[in-house]
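Peer 1: sharing a sequence plus its predicted fold:
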Amino acid sequence: MRWSPFALVALLKQSQAALRFGCGTVTIQRLDPVVQSNVSPSAHLHQVVGGNAFSPNMTGDIGNQGTCTTCTFSEDFSNYWTAVLFFKHTNGSYKRVKIMENDALPAGINGGMTIYYTQQDFNSNGNKKITAFPPGFRMTVGSPTQGKDGLTKHKGLRFTCLDTKSTRFPEIDDFPKKPCKGGLMTEHHFPSCWDGKNLDSPDHQAHMYDTQPTGFAAGGACPSSHPVRVPQLAYETLWDTAEFKDMWPKDGSNPFVFSYGDQEGHAYGTHADYMFGWKGDALQRAMDSSCMFNACENGKPLKSQSVAQMNACKAKEFVNEDHEGWLKALPGMTA
């Protein structure tokens, strides 16, 4: 996020209901209960955070399923997931890139992502009613089959070449062309206008509409077809690409590839999935409050838990598959 110290001061004075919190990795496996429900294994590997009820087929109120969550807020049993990043060696083998915690979050979180639920924008909060997602709600953003035009149309799918974990700009629409000293950050911003009727749609996107010109920015009014303003949901994932800084191809070509197997070497197919799972009215209480980031913890108004409790939570392994070390092919792909 591109905040100057002056902008942050203004943000704290004006904004309401902005959640930013960490969720550790609950599982890394080939499952996708939104796009490939009841399929095990799914087509490609995902890194998943949130509630431990994650499984090939998930229906009903996810907030009432599972026994733990890897998220800071212990009332959040939602699941959030993205494709996994791999390094492709010049010899044709692959190695999964490790995930780092954001330095704005408590230290020691096991991989995972930084999750945001914010108001319409960071400048005129309080003048729009933000409606929490209902039980059973799910959506996706991006697609592993989209071309460059997909990223051009949706400004919320971006990458940042990190100098340090605090770097937040510039945002670019493809993999960096050179090694990044502090790693790579992937960013996924979801649309924030809902049709108010459908918990999902055949393509998992048509029930939503995007009015954001870019990631964290003032959004336009929701259209009559999608009149309900829901929280602006966003993920940030930090990948420890620095491990491979001395292995870049001599021709300077990009050596990273997502788990869906984009062999052209670009990142246009970046995508993310979301399945709502907050308990009761917890998210609505947060959106109706004036709390900001970690000030929302410890019952003000949301219950929170320790990093040790977050890291102790794990989902069941349904796919017995090795994705550690150097691999001859991406999981689910042929060499």
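Peer 2: Nice, I can see it. Note that the structure is a prediction, hence the values are computed from the model and not measured. Numbering: from 1, shown residues only.
Peer 1: could you use CA atoms for every contact and neighbour count after this?
Peer 2: Fine.
Peer 1: give me the buried positions along stretch 235-249.
Peer 2: Tyr235, Glu236, Thr237, Leu238, Trp239, Asp240, Thr241, Ala242, Phe244, Trp248 (16 or more other C-alpha atoms under 10 Å).
Peer 1: which residues of the protein fall in helices?
Peer 2: Assigned by DSSP state H, the helices in the chain fall at 5-14, 148-153, 282-287, 307-311.
Peer 1: can you list the buried residues in the third one?
Peer 2: In other words, helix 282-287. Buried residues in helix 282-287 (16+ other C-alpha under 10 Å): Ala282, Leu283, Gln284, Ala286, Met287.
Peer 1: ok, the second one touching Ile130?
Peer 2: No. Taking C-alpha atoms under 8 Å as the definition, Leu283 is not a contact partner of Ile130, at 10.2 Å.
Peer 1: related to what we said a few turns ago, between the buried residues of helix 282-287, which sits nearest Gln309?
Peer 2: Ala282 (19.5 Å; C-alpha to C-alpha).
Peer 1: how about the buried residues of stretch 235-249 in JSON lines, adding distance to Ser15?
Peer 2: Formatted as JSON lines, these follow (distance: C-alpha to C-alpha, whole Å):
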{"residue": "Tyr235", "distance to Ser15": "20"}
{"residue": "Glu236", "distance to Ser15": "21"}
{"residue": "Thr237", "distance to Ser15": "24"}
{"residue": "Leu238", "distance to Ser15": "26"}
{"residue": "Trp239", "distance to Ser15": "30"}
{"residue": "Asp240", "distance to Ser15": "32"}
{"residue": "Thr241", "distance to Ser15": "34"}
{"residue": "Ala242", "distance to Ser15": "36"}
{"residue": "Phe244", "distance to Ser15": "40"}
{"residue": "Trp248", "distance to Ser15": "43"}
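Peer 1: for these, which one is nearest Ile99?
Peer 2: Trp239 (4.7 Å).
Peer 1: Pro134: which of the helices of the chain is closest?
Peer 2: helix 282-287 (9.7 Å).
Peer 1: show me what contacts the residue nearest the centre of the chain?
Peer 2: For the chain, the residue nearest the mean C-alpha position is Tyr235 (3.1 Å; C-alpha atoms, centre = their mean). Residues near Tyr235 by C-alpha atoms under 8 Å, 6 or more residues apart in numbering: Met113, Thr114, Ile115, Tyr116, Glu187, His188, His189.
Peer 1: adding another structure so you can compare the two:
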Amino acid sequence: MTHVMPPSAFKRWRGRLAVLAAVAVAGSAVTVTAILAAPSDPPPALLSKGKAATASSVEGEHWAARNAVDGDTTSRWSSAFQDPQWIQVDLGSESAISKVVLNWERAFAKDFTIQTSKDGSSWGTVATVKDGKGGVETVDVSASGRYVKLNATKRSSQYGVSLWEFEVYGKAGASNGTTPPPAQTGTSTSSAGTTAVSPTTTTVGTSTSSSAAGTSTSAPGTSTGGVALPPQKPIPPNAVHVAEFVAECGFSHRLPDDPIVFPKLAGASHLHTFFGNTSTDAQSTNDSLMVADTKCNPVEDKSAYWTPTLLVDGQPVDPPTSTFYYLGEGVQDEVTKKIQPIPAGLRMIAGNAKATSSDDNTSKSRWDCNGASVTPGKDFVSCPAGARLQSYLDFPQCWDGKNLDSPDHKSHMSYPVHPGVCPATHPVPIPKIRQVVNYPVSGVDASRIKLSSGPGYTYHIDFMNGWPEVEMGRRVRDCINRIVKCGHNGNP
């Protein structure tokens, strides 16, 4: 009797036969998976946000470790300016960890490891990165632990390492069964909760001083922010109690360059007169300044200073030198005693190159005559024979505590507000830089004088900090905070 298979059954049989044939061809080792796909695993959770974070060091109270796990990409952790450095986060319980995302500020680590620990004491390395590129880096890992540490072994620049965010992803309260390898030689074994610098430590370069002028609790070998300062010398009996140190910087060269406003664009600016660092041009960076020569006294000052070129009848006039006073004035004495060192890499512009009238230039600048009594103003004056044209300009001295520069190159800085304190938006007081320059221009009518940027009220000055941290820190500690007048060598 012939049995006829219904069409629907035949289709089912044919499909099963095809599967069996595929298995036979592949061999007996094939495992047939379920036809229905299992539900996909949920994405890893952000485990580190708002958790307790500690670090090997902090640059100052504004750059605490907790800033790197607060979920705010406008606050950051920043370390001392030396290798190695680390930051770690306590996830609260042992967790399965699948990736770490590092959102670097410009100061990033080129070489680093990711380490985990169950107890915050014994650490194992679960990822190693060489020649990192900064930006936002994602490091995939397969590990378990309660504590996760970034151990930065090589900086990308002269500064420390700095993170906007340190994010750890995975599954809380779980383990993926992976045991980290034993800790490597030289890896940090600091326990959770310890830091090399107290969260209340002031910005890098200062040392602990009492509030009374002339006294100090500094000792040889002490440091703040990881920068060791030399022992503090006593104040001599004949010291002048004015908060000041000074740099005398000779004329270096002229170029139509501006590495702050037009970086990497040679010839894009009006003509500038450069003082101090002899290498300054459109390509200059803070790193390049630190290895170049200087025409400053003291020679430790590698800073770049530049102004628009002064022209008489259209011809450049180069002053032989320019004096830069670093002052504690402009704020109350109690604020002066708390002034912080100018941070490495800070860039500033004072004045307004685009001013169309004296009212447009709100900086503390003026023109007068050295050796004659004239009414100072923001435009040129006619100096009689025997008197030299002279300019004054004060930089702002209140820093926002976060940014070494800003899009307009000014908004990260502010002048003090009444009664001599820094505004809440710019809470960090730094020394006020005052430029005083005497031009070899005498007996010349003011109508014959111009700047490469325009009238006298367009006068401005740019600054890229090139002071070594130890020298800046020592001078602020010994001269500014103690309200003592120091010479070129930084001593009373």
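Peer 2: Thanks, I have the structure now. Note that this is a predicted model, so its numbers are computed, not measured.
Peer 1: top of the contacts of Tyr235 of structure 1 by number of neighbours, please.
Peer 2: Met113 (31 neighbours; other C-alpha atoms under 10 Å).
Peer 1: that residue -> structure 2?
Peer 2: By TM-score structural alignment, Met113 of structure 1 lines up with Ser322 in structure 2.
Peer 1: distance to Thr72 of structure 1 added to the helices of structure 1, as a markdown table?
Peer 2: Output for the helices of structure 1, formatted as a markdown table (distance: least, C-alpha to C-alpha, whole Å):
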| stretch | distance to Thr72 of structure 1 |
| --- | --- |
| helix 5-14 | 21 |
| helix 148-153 | 30 |
| helix 282-287 | 13 |
| helix 307-311 | 7 |
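Peer 1: what's the closest of the contacts of Tyr235 of structure 1 to Pro213 of structure 1?
Peer 2: His189 (11.0 Å).
Peer 1: what residues in structure 1 pair up with the longest helix along structure 2?
Peer 2: Across structure 2, the longest stretch assigned as helix under DSSP H is helix 7-26. On structure 1, no counterpart of helix 7-26 of structure 2 exists by TM-score structural alignment.
Peer 1: which element follows that helix toward the C-terminus?
Peer 2: Toward the C-terminus, helix 7-26 of structure 2 is succeeded by strand 45-46 as the next helix or strand (DSSP states H and E).
Peer 1: so how far is the next helix or strand after that next one off the chain centroid?
Peer 2: Downstream of strand 45-46 of structure 2, the first helix or strand assigned by DSSP H and E is strand 52-55. With C-alpha atoms, centre = their mean, to the nearest Å as the basis, strand 52-55 of structure 2 stands 20 Å off its chain's centre.
Peer 1: where in structure 1 does strand 52-55 of structure 2 align, residue-wise?
Peer 2: Strand 52-55 of structure 2 maps onto no residues of structure 1, going by TM-score structural alignment.
Peer 1: which strands and helices sit next to that strand?
Peer 2: strand 85-104 (3 or more C-alpha pairs under 8 Å, 6 or more residues apart in numbering; DSSP states H and E).
Peer 1: let's see it at 10 Å
Peer 2: Applying 3 or more C-alpha pairs under 10 Å, 6 or more residues apart in numbering; DSSP states H and E, one finds that strand 52-55 of structure 2 contacts strand 77-78, strand 85-104, strand 136-155.
Peer 1: quick one: buried residues of it?
Peer 2: Buried, per 16+ other C-alpha under 10 Å, within strand 52-55 of structure 2: Ala52, Ala53, Thr54, Ala55.
Peer 1: just give the nearest non-adjacent residue to Gly219 of structure 1, would you?
Peer 2: Gln212 (4.4 Å; C-alpha to C-alpha, 6 or more residues apart in numbering).
Peer 1: TSV for the helices and strands packed on strand 52-55 of structure 2, including mean neighbour count?
Peer 2: TSV is the format used below for these (neighbours: other C-alpha atoms under 10 Å):
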stretch	mean neighbour count
strand 77-78	30
strand 85-104	22
strand 136-155	21
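Peer 1: for Val261 of structure 2, find the nearest of these.
Peer 2: strand 85-104 (23.7 Å).
Peer 1: Provide the aligned range in structure 1 for that closest one.
Peer 2: Going by TM-score structural alignment: strand 85-104 of structure 2 matches no residues.
Peer 1: tilt between that strand and strand 136-155?
Peer 2: 150 degrees (axes from the mean of the first three to the mean of the last three C-alpha atoms, to 10 degrees).
Peer 1: off-centre distance for the following helix or strand past strand 85-104 of structure 2?
Peer 2: For strand 85-104 of structure 2, the succeeding helix or strand toward the C-terminus, using DSSP H and E, is strand 109-117. What separates the centre of strand 109-117 of structure 2 from the centre of its chain is 21 Å, taken as C-alpha atoms, centre = their mean.
Peer 1: before we move on, the earlier item: which of the contacts of Tyr235 of structure 1 lies closest to Phe73 of structure 1?
Peer 2: Ile115 (10.9 Å).
Peer 1: name the nearest residue to that closest one, sequence neighbours excluded.
Peer 2: Tyr235 is the one closest to Ile115 of structure 1 (C-alpha to C-alpha, 6+ apart), at 4.9 Å.
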